[in-house]
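> sequence first, then the predicted structure, then my questions.
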Amino acid sequence: MQRSQAALLAQDAGLSRPSAAPAGGALKRGRGCTTFLTSALIALAGPAVALEDPIELPSGRVVEFQELRFEVSESDDALLRFRFVSDELAETELDLERLSADMDHLCSEIALPSVPGEYPDPNRIIISIGSEATEFGVSRPDIVQVFEAYSIEDDRCIWEAF
């Protein structure tokens, strides 16, 4: 799908493209970000996986897609944030080894194949899972949230320590 077609679809769907990121929502030197609030638009952009369906992770935990955020820095580095929700996150003991495997799976098997055609070749992907859907950039200490960052090289997710 061409970029102009995706923009028209976003406009028709009532999705706005903010010219500036919300508080805490962009890279430090960012020029802004774009948020896709529905997986339907992502499906129109040509992903390899269906983000509208619940996703079972290697640990057995189930997540649902919340949103995709696109950011670009002044140096034109593209960053995609794939945000997921799992109410099981707050209900279970967090096994860091299993959680790490789940996050790796979300990056390599879900996020990377789902990169919209209008944002090819991101430099980084951030994966997050929250115990509830939250507004991006708004502090919610009552919600369990986990994050992992990955560099993208040769169509592979490479874990980065924060």
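Great, that's in hand.
> from here on, contacts and neighbour counts on C-alpha atoms
Fine.
> contact partners for the spatially most central residue of the chain?
By CA atoms, centre = their mean, the chain has its centre lying nearest to residue 82, at 0.8 Å. Taking CA atoms under 8 Å, 6 or more residues apart in numbering as the contact definition, residue 82 lies against 65, 66, 67, 68, 69, 111, 125, 126, 127, 128.
> let's bring in a second model and compare:
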Amino acid sequence: MTLIGSAFVTTPILAEQPPLRAVSAVEYEPHEILFEPAEADRPERRIVRIRLVAPGIADKEKFGFEVIEADFQSLCDSEGLRIVAESAPNAREIIVSVASGRVPFGETVPNVVQYFDAFSVDGDTCVWVGL
């Protein structure tokens, strides 16, 4: 793990990990996982951010938010809860973000489409809270 600033611990996703699929036909390439608070040895990690890349969403007519909206719940239920169980058992929030290209966290890049959605963790369930 690598410390980024003082807010996050980031875990790079291995390039060998296969793309993820959810409800839509979009393939999501794992990009990185961010944990808050940053200290890797603190068990009270409260927020898990899952960052994914999906070049296909650049075509907003074919894959606009309304098309991929259900994917956020599916990705939280599968990947988000798995990551919570493995690395952040006290997490209370999962934020799923997808972008049409790799963008450093917290930045925007012209012509890169980015969507986000937030969920609270209730036992083994992701509960949509929106963003």
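Done, it's in. Bear in mind the structure is a predicted one, so any value in this text is a computation, not a measurement.
> circling back: is the residue nearest to the centre of structure 1 in a helix, a strand, or coil?
Classification of residue 82 of structure 1 using DSSP: H, G, I helix; E, B strand; the rest coil returns strand.
> need the strands for structure 1, in chain order.
Under the criterion DSSP state E, strands of structure 1 are mapped to 33-36, 55-56, 62-72, 78-85, 124-130, 145-153, 156-160.
> picking up where we left off before, how far away is the residue nearest to the centre of structure 1 from residue 9 of structure 1?
Distance, residue 82 of structure 1 to residue 9 of structure 1, using CA to CA, to the nearest Å: 20 Å.
> can I get the strands of structure 1 in a markdown table including distance to residue 3 of structure 1?
Formatted as a markdown table, the strands of structure 1 follow (distance: least, CA to CA, whole Å):
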| stretch | distance to residue 3 of structure 1 |
| --- | --- |
| strand 33-36 | 13 |
| strand 55-56 | 28 |
| strand 62-72 | 14 |
| strand 78-85 | 16 |
| strand 124-130 | 20 |
| strand 145-153 | 22 |
| strand 156-160 | 24 |
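> nearest to residue 96 of structure 1, out of these?
strand 145-153 (10.4 Å; CA to CA).
> give me the distance from that closest one to the chain's centre.
From the chain centre to the centre of strand 145-153 of structure 1 is a distance of 10 Å (CA atoms, centre = their mean, to the nearest Å).
> which stretch of structure 2 lines up against that strand?
Aligned by TM-score structural alignment, strand 145-153 of structure 1 falls on residues 114-122 of structure 2.
> once aligned to structure 1, how far is that stretch on average?
Superposing on structure 1 and averaging over aligned pairs (mean CA distance after the TM-score superposition for structure 1), stretch 114-122 of structure 2 comes out at 0.3 Å.
> contacts only, for the nearest residue to residue 143 of structure 1 once chain neighbours are set aside.
Nearest residue to residue 143 of structure 1, sequence neighbours excluded (CA to CA, 6 or more residues apart in numbering): residue 131, at 5.9 Å. Listed by CA under 8 Å, 6+ apart, the contact set of residue 131 of structure 1 reads 85, 86, 87, 88, 89, 90, 143, 144, 145.
> ChimeraX command to pick out the buried ones of those?
Filtering the contacts of residue 131 of structure 1 down to the buried ones (16 or more other CA atoms under 10 Å) takes a single ChimeraX command:
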select :85,86,87,89,145
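> okay if I get the contacts of residue 131 of structure 1 as a markdown table plus distance to residue 101 of structure 1?
A markdown table is the format used below for the contacts of residue 131 of structure 1 (distance: CA to CA, whole Å):
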| residue | distance to residue 101 of structure 1 |
| --- | --- |
| 85 | 16 |
| 86 | 15 |
| 87 | 18 |
| 88 | 16 |
| 89 | 14 |
| 90 | 18 |
| 143 | 21 |
| 144 | 18 |
| 145 | 16 |
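> in structure 2, which of the contacts of residue 131 of structure 1 still touch?
Retained in structure 2: 85, 86, 87, 88, 89, 90, 143, 144, 145, out of the contacts of residue 131 of structure 1 (criterion both residues aligned by TM-score structural alignment, their matches' CA atoms under 8 Å).
> show me those residues that map onto helices.
Among these, the residues falling in helices (DSSP state H) are 88, 89, 90.
> save these as JSON lines, and put in distance to residue 100 of structure 1 too.
Formatted as JSON lines, these follow (distance: CA to CA, whole Å):
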{"residue": "88", "distance to residue 100 of structure 1": "15"}
{"residue": "89", "distance to residue 100 of structure 1": "13"}
{"residue": "90", "distance to residue 100 of structure 1": "16"}
